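J.: Quick check, what structure comes out for this input:
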Amino acid sequence: MRVAMIGTGYVGLVSGACFADFGHEVVCIDKDAGKIGRLEDGIMPIYEPGLDLLVANNVKAGRLKFATDAAAAVAAADAVFIAVGTPSRRGDGHADLSYVYAVAEEIATLVDGFTVVVTKSTVPVGTGDEIEAIIKKIRPAADVAVVSNPEFLREGAAINDFKRPDRVVVGIEDERARAVMSELYRPLNLNETPILFTGRRTSELIKYAANAFLAMKITFINEMADLCEAVGADVQQVARGIGLDGRIGSKFLHAGPGYGGSCFPKDTLALVRTAADAGSPVRLIETTVQVNDARKKAMADKIVRAMGGSVEGKTIGVLGLTFKPNTDDMRDAPSLEIIPALIAQGAKVRAFDPEGHEARHLLPQIELTEGPYEACAGADGLVILTEWDQFRALDLGRVKELMNGSALIDLRNIYRPAELQGRGFRYTSVGR
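T.: As a prediction, this is how the structure comes out:
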C-alpha cells in the first residue's frame, strides 16, 4: 500500500521505516528541509537502536522516501498518517493540537479519491471528530475516513515494539477503513498480533489510559520505596513479591527518581485536563502527577543528605542524563530537576551520558565528560541517574581511586548494597 507519513519525529520516522520494511511504499514528509536532507544522507535526527540501518535498507530498496512537499505523496496515498507533536500547552496542561489541525487543513486540499487519514499522534478524546470536521469544512466533497491508531512504542525498543506489538488499536467510524488498516498491518498476522477495532473515541482514550496506568504503577512502587526505607524493608523484594501475581505483573515496578520522557508527563496531564473538562475527574491520575513532580525534587534532597547534609563547594559526578537508557530523549528527565537543585545549593556537577547531547543546551552549567570515569575523577560523591548498561559493570576499584569522597548514590538500584559497602563506599540506594 502507499503511505504518506506526515512528521518525521520519533513516532513518524520509526512508524514510516517499519511500514516500509513490511513492504509498503512510504513517503515521510517534514517541512524542515534541513532535516529531510540529513535523512536522505542517512543521518538520523534521533537516537534509536537499529533505526539507521532500517532506514538505509528501505531507502536502498526504494520503499522509503523523504520529502518536504506533501502534495504528490498525499494525493497518491491509500493512508495518510498524522504523526506530529502534541506537547503540553503552556499555561493549562492541555495537549497542544495546533500542529495536528494544521496538517488536517493541508490534507484536505491534497487528498485524491478515497483516503484513510490516520491519527498516530497522541491526542485527546474527540480529536478525530475535529479533524474530520476540518477536512469537511475546507473540502466538503473529500472522500476520507478519519481513523485513530495510537502508538505504543517504547523509546530504545521502538522497532521491536512496532513489529512485535502486544496489540494494535484502531478506532474507526467508517467501515471502509477497516480493510485498509487490516492490509497495512497484515504482516503482523504471522505473529498472531491482536488487532482491536473499536470506536474512534475509545481508541483515543485507550492510549491515555494505558500511559496513565503505567505512570501510576511507577509512582506506586516509588511510594512503596519510601515506606520501605521508613520501616526497614527492601522495595526490590516487595516488587518481586507482588509482581509474581499475574494480576499485577512485574513490569514498571522499578523504584527510582520518578518518570520522565516524551509521553508519561504530558499524557497524564492531558488526561487530567480532559477528565476535568468532561466533569469526570480522575483523582488517582491527579495524585500521580503531583507525587511524581514532588519526587524529582525530593531526590535532590536525598543526595544532599547522603553527602553529609551539604553540597556547598563539593563536586558531584553524575552518570546518566536522559530519562531512560537507549535514547537521547531528555524531555522531563529527572536530571533536569535534580541537577539544578544541587547546583543551587552550591555543588559543581560533572556528568556523562552516552547520548545525552542535549544537556549542552538544557544544562549549560554542568561540565560534560567523555566517559564515566572522567565524571568520577575528583568527585566528592557519585550519583547514578540513568541505568545505561555500561554503568552496571563499572570498575569499582577504579571509581574509588578516582573519587575524592566515598558517597555513591544509586537512584536506579543497579548495585548490591553489601558489595558497595564492602568496597568502602557510603552507598545509598532507593527503598533498600
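
J.: use CA for all of it now, contacts and neighbours both
T.: Will do.

J.: Neighbours of the nearest residue to Asp92 once chain neighbours are set aside, how many?
T.: Of all residues not flanking Asp92 in the chain, Arg273 sits nearest, at 7.9 Å (CA to CA, 6 or more residues apart in numbering). By other CA atoms under 10 Å, the residues close to Arg273 number 20.

J.: cool, Pro340 as well?
T.: Pro340, neighbours per other CA under 10 Å, totals 18.

J.: For the helix or strand containing it, give me every contacting residue.
T.: Taking DSSP states H and E as the criterion, Pro340 maps to helix 335-344. Residues outside helix 335-344 that contact it (CA atoms under 8 Å, 6 or more residues apart in numbering): 296-297, 299-300, 304, 311, 321-323, 349, 362-363, 385.

J.: same question, stretch 356-365
T.: Gly320, Leu321, Thr322, Asp328, Asp329, Met330, Leu336, Pro340, Leu368.

J.: From those residues, which land in helices?
T.: Among the contacts of stretch 356-365, the residues falling in helices (DSSP state H) are Leu336, Pro340.

J.: Save the contacts of stretch 356-365 as TSV, and put in distance to Val146 too.
T.: Putting those into TSV (distance: CA to CA, whole Å) gives the following:
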residue	distance to Val146
Gly320	41
Leu321	39
Thr322	35
Asp328	32
Asp329	30
Met330	32
Leu336	38
Pro340	44
Leu368	46
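
J.: Can you pick out the most distant pair from the contacts of stretch 356-365?
T.: Farthest-apart pair in those is Asp328 and Pro340; separation 19.5 Å (CA to CA).

J.: In the stretch 251-400 of the chain, what residue spans correspond to strands?
T.: Under the criterion DSSP state E, counting those that start in this stretch, the stretch 251-400 of the chain carries strands at the ranges 315-319, 348-352, 367-368, 381-384.

J.: right, so those: which one is the most enclosed?
T.: Mean neighbours per residue, mean count of other CA atoms under 10 Å, is largest over the strands of the stretch 251-400 of the chain for strand 315-319, with a mean of 28.

J.: what's that one packed up against?
T.: Counting by 3 or more CA pairs under 8 Å, 6 or more residues apart in numbering; DSSP states H and E, the packing neighbours recorded for strand 315-319 are strand 348-352, helix 372-376, strand 381-384.

J.: Including distance to Glu229, could the ones you listed go into a markdown table?
T.: Putting the helices and strands packed on strand 315-319 into a markdown table (distance: least, CA to CA, whole Å) gives the following:
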| stretch | distance to Glu229 |
| --- | --- |
| strand 348-352 | 27 |
| helix 372-376 | 27 |
| strand 381-384 | 18 |
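
J.: Compare the ones you listed and give me the one nearest Thr115.
T.: It is, among the helices and strands packed on strand 315-319 and with distance given as CA to CA, strand 348-352, at 47.4 Å.

J.: which other helices and strands contact the closest one?
T.: Looks like strand 348-352 contacts strand 315-319, strand 367-368, helix 372-376 (3+ CA pairs under 8 Å, 6+ apart).

J.: Quick one, which of those gets closest to Asn413.
T.: Nearest of these (CA to CA): strand 315-319, 13.2 Å.

J.: and for comparison, fold this next one:
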Amino acid sequence: MNIAIVGTGYVGLVSGTCFAEMGVNVTCVDVNEEKISSLKNGQIPIYEPGLDEMVLRNHRESRLNFTTDLSSCLDNVEIVFSAVGTPPDEDGSADLQYVLAVARTFGQHIKKYTILVTKSTVPVGTAKKVKAAIQEELNKRGVNIPFDVASNPEFLKEGAAIKDFMSPDRVVVGVESEKAKELMTKLYRPFLLNNFRVIFTDIPSAEMIKYAANSMLATRISFMNDIANLCELVGADVNMVRKGIGADTRIGNKFLYPGCGYGGSCFPKDVKALMKTAEKYGYEMRVLKAVEAVNERQKSLLFRKLERYYGGALKGKTIALWGLAFKPETDDMRESTSLVVIDLLLNAGCKIRVYDPVAMDECHRRIGSVVEYAADMYDAVLNADALLLLTEWKQFRLPSWGVVKKSMNRSLVIDGRNIYDAQEMRLLGLIYHCIGG
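T.: So this is what the prediction gives:
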C-alpha cells in the first residue's frame, strides 16, 4: 500500500516511520528543503527514543522516502495524510493556513480517487473547509475527480510515541463513505494483530475526540494541583489523597500526580482552541477556563516557594534548575514551566545554572546565554542557593545527595514533581519543599 504524509514534524515523521515499519510504502513530504535533505542523509530533526534507528532502517530499505513535492507522488498513493502544524493564532484559535494549503495542493494535482486524511489536531468543522478547498481547486481545473476527506487524530505521547503508535489504546477514524472506511481499514489491518480497537465515527466526532481527550487530561492535572495546594494549607498529605481517590475505579490513578504545571505542544494549545471553538458557537467552557488559570498559576509556584523561603531577597542568589523540557524523554520546551521559572528568576536578579539531559541545545536556541549551561547535574548545583527540580528525568531520581549537599551554599531543594521522599530528604539534612507539602 502506498501513502504520503505531508509534514515531517513530530506527528508526521513518527506516523510515517511507524507505517513504514509495518510494510507500508511511505513518502514524507515537507516544504522545508533543508529538513528533507537532512532526513535523506539520516539526520533526524526531533528527539524521540528509538526513532532515528527506525527512520534509517526503513529509508535504507526504501519503504520510507522524502520529498519536497507532494504532486510528484500523488499518482502513486491511495491516501494522503495531512500532518502539518496548527499553531495557535493570536486569539488562541488554531491557525489552519497550512492545513488548507495542503488541501489546495491536493485538489490541484490529484488524477484519481484519493483520500485526504487530516492527522493534525484541528477544530470541529475543519473537514468541511478542507473539502471545500479541494472542490474549489477541482472546479478551477474543470474536472470531476472523486475524493474523500477523513479525520484520524493522533494520540502520541512525546517520549513514548513509537509504542503509542504501534500498540495504541485505540485508533479513531472519522469518515463520510464506505469506500473511505474500507481503505482506512485496509491500512490499519496490520495493526489489528495487536487486538486494539479501530473506532469509526463521523468526521466532526473524530475532530472533537482529540480535543476532548486532551482537555480531560489537562483537567485532571489542574484539579490535582488545586487539591495539592489546598492540602498544603490544611495539613493533608496530597500523596495519600491521590492514592485514596485513585483507588476508586470510577476515577483511576492516571494523571493524578500534582506538579508544577503542564506544558508541551498539545495540552495548552488544545485547551485554548476548544474554548475558542465554543466561543464561536456562543458557549463558554467554564471548566476549561479554570483549568487554564490553575495551570498558569501553578507554573510560578516553585518561584513563589523560593521567594517565600528567602523572604523576597533573591537578588544575587544562584539557583540551579534540573530539567528544562516540559516532560522527560523529549527536548520539547514549548509552554514548559522552566521558561516561566527562568523569566521570574531573571527578573528577581538571580543567577541561573541549568541542566537537562537532552534539552540544553533547545534552551539555548530559545533564550540564548541568559542562563549558565552546566556540564552535568552536579555541576549545576555548585555554589547554588537552591535547587529546583522541574522535569522528572530518571537520572534525577536517585542522585548522590551527599555530593549535592556539599556542593550547595544552602541545601534547599524544591521538588516540582514530588519524586523525592520528604522524610528521607530531611533525615539527610536537606531543606525540602514539594507540591502540596
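
J.: Give me the TM-score for these two chains.
T.: Here the TM-score for the pair of chains, by TM-score structural alignment, normalised by the length of structure 1, is 0.98; 431 aligned residues with a CA RMSD of 1.0 Å.

J.: follow-up on the earlier one: now render the contacts of helix 335-344 of structure 1 as a markdown table, adding distance to Gly246 of structure 1.
T.: A markdown table is the format used below for the contacts of helix 335-344 of structure 1 (distance: CA to CA, whole Å):
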| residue | distance to Gly246 of structure 1 |
| --- | --- |
| Lys296 | 30 |
| Lys297 | 33 |
| Met299 | 31 |
| Ala300 | 35 |
| Val304 | 39 |
| Val311 | 44 |
| Leu321 | 33 |
| Thr322 | 31 |
| Phe323 | 28 |
| Val349 | 43 |
| Leu362 | 41 |
| Leu363 | 42 |
| Leu385 | 30 |
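
J.: Among those residues, which one lies nearest to Pro187 of structure 1?
T.: For those, the nearest to Pro187 of structure 1 is Phe323 (32.2 Å; CA to CA).

J.: Kindly state which of the helices and strands packed on strand 315-319 of structure 1 is positioned closest to Leu396 of structure 1.
T.: Going by CA to CA, the one of these nearest Leu396 of structure 1 is helix 372-376, 10.0 Å.

J.: Mean deviation, the helix holding Pro340 of structure 1 versus structure 2?
T.: Aligned to structure 2 and superposed, helix 335-344 of structure 1 gives a mean residue distance of 0.9 Å (mean CA distance after the TM-score superposition for structure 1).

J.: Now the helices and strands packed on strand 348-352 of structure 1 in a markdown table, please, with extra columns for distance to Val147 of structure 1.
T.: Compiled in a markdown table, those are given as follows (distance: least, CA to CA, whole Å):
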| stretch | distance to Val147 of structure 1 |
| --- | --- |
| strand 315-319 | 42 |
| strand 367-368 | 45 |
| helix 372-376 | 46 |
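
J.: buried sites along the lengthiest helix in structure 1?
T.: When structure 1 is parsed with DSSP H, its longest helix is helix 200-231. Applying a neighbour-count criterion of 16 or more other CA atoms under 10 Å, one finds 200-209, 211-228 buried in helix 200-231 of structure 1.

J.: against structure 2, where does it fall?
T.: Mapped onto structure 2 using TM-score structural alignment, helix 200-231 of structure 1 spans residues 203-234.

J.: mean offset of the matching stretch relative to structure 1 (after superposition)
T.: Stretch 203-234 of structure 2 sits 0.4 Å off on average (mean CA distance after the TM-score superposition for structure 1).

J.: where's the counterpart of Val311 of structure 1 in structure 2 relative to Glu284 of structure 2, distance?
T.: Aligned counterpart of Val311 of structure 1 in structure 2: Leu314 (TM-score structural alignment). As for Leu314 of structure 2, its distance to Glu284 of structure 2 is 40 Å (criterion: CA to CA, to the nearest Å).

J.: between the two, which one's more packed in?
T.: Using other CA under 10 Å as the criterion, Leu314 of structure 2 and Glu284 rank with Leu314 on top: 21 against 14.

J.: Correct me if wrong: that one contacts Lys305.
T.: No: counting by CA atoms under 8 Å, no contact exists between Leu314 of structure 2 and Lys305, whose distance comes to 11.7 Å.

J.: re the thing from before, looking at the strands of the stretch 251-400 of structure 1, spot the one closest to Gly422 of structure 1.
T.: strand 381-384 (16.7 Å).

J.: whereabouts in structure 2 does that closest one align?
T.: Using TM-score structural alignment, strand 381-384 of structure 1 lines up with residues 386-389 of structure 2.

J.: Also stretch 24-38 of structure 1?
T.: The aligned range for stretch 24-38 of structure 1 is 24-38, by TM-score structural alignment.

J.: Now do the match of strand 381-384 of structure 1: everything it contacts.
T.: Contacts for stretch 386-389 of structure 2 (CA under 8 Å, 6+ apart): 302, 306, 318-323, 381, 408-417.

J.: ok, the closest residue to Lys269 of structure 2 other than its chain neighbours - contacts?
T.: Leaving out its chain neighbours, the residue that sits closest to Lys269 of structure 2 by CA to CA, 6+ apart is Pro88, at 6.3 Å. Neighbour list for Pro88 of structure 2: Ala94, Asp95, Lys269, Ala273 [criterion: CA under 8 Å, 6+ apart].

J.: Same check on Leu110 of structure 1?
T.: Ala71, Val74, Ala75.

J.: so which of those residues would you say is closest to Leu394 of structure 1?
T.: Val74 (50.7 Å).

J.: before we move on, the earlier item: quick one, which of the helices and strands packed on strand 348-352 of structure 1 is nearest to Arg164 of structure 1?
T.: strand 315-319 (31.6 Å).

J.: mind listing what the closest residue to Ser15 of structure 1 other than its chain neighbours touches?
T.: Closest residue to Ser15 of structure 1 apart from its sequence neighbours, by CA to CA, 6+ apart: Phe162 at 7.2 Å. Shown in contact with Phe162 of structure 1 (CA under 8 Å, 6+ apart): Ser15, Cys18, Phe152, Leu153.

J.: tell me the two of those that are most distant?
T.: Cys18 and Phe152 (13.7 Å).

J.: before we move on, back to that, Glu130 of structure 1: which of the contacts of Leu110 of structure 1 is nearest?
T.: Val74 (19.7 Å).

J.: quick one: the closest one is in a helix?
T.: Yes: checked against DSSP: H, G, I helix; E, B strand; the rest coil, Val74 of structure 1 lies within a helix.

J.: just checking, it touches Val26?
T.: No: if you go by CA under 8 Å, Val74 of structure 1 and Val26 don't touch, sitting 10.6 Å apart.
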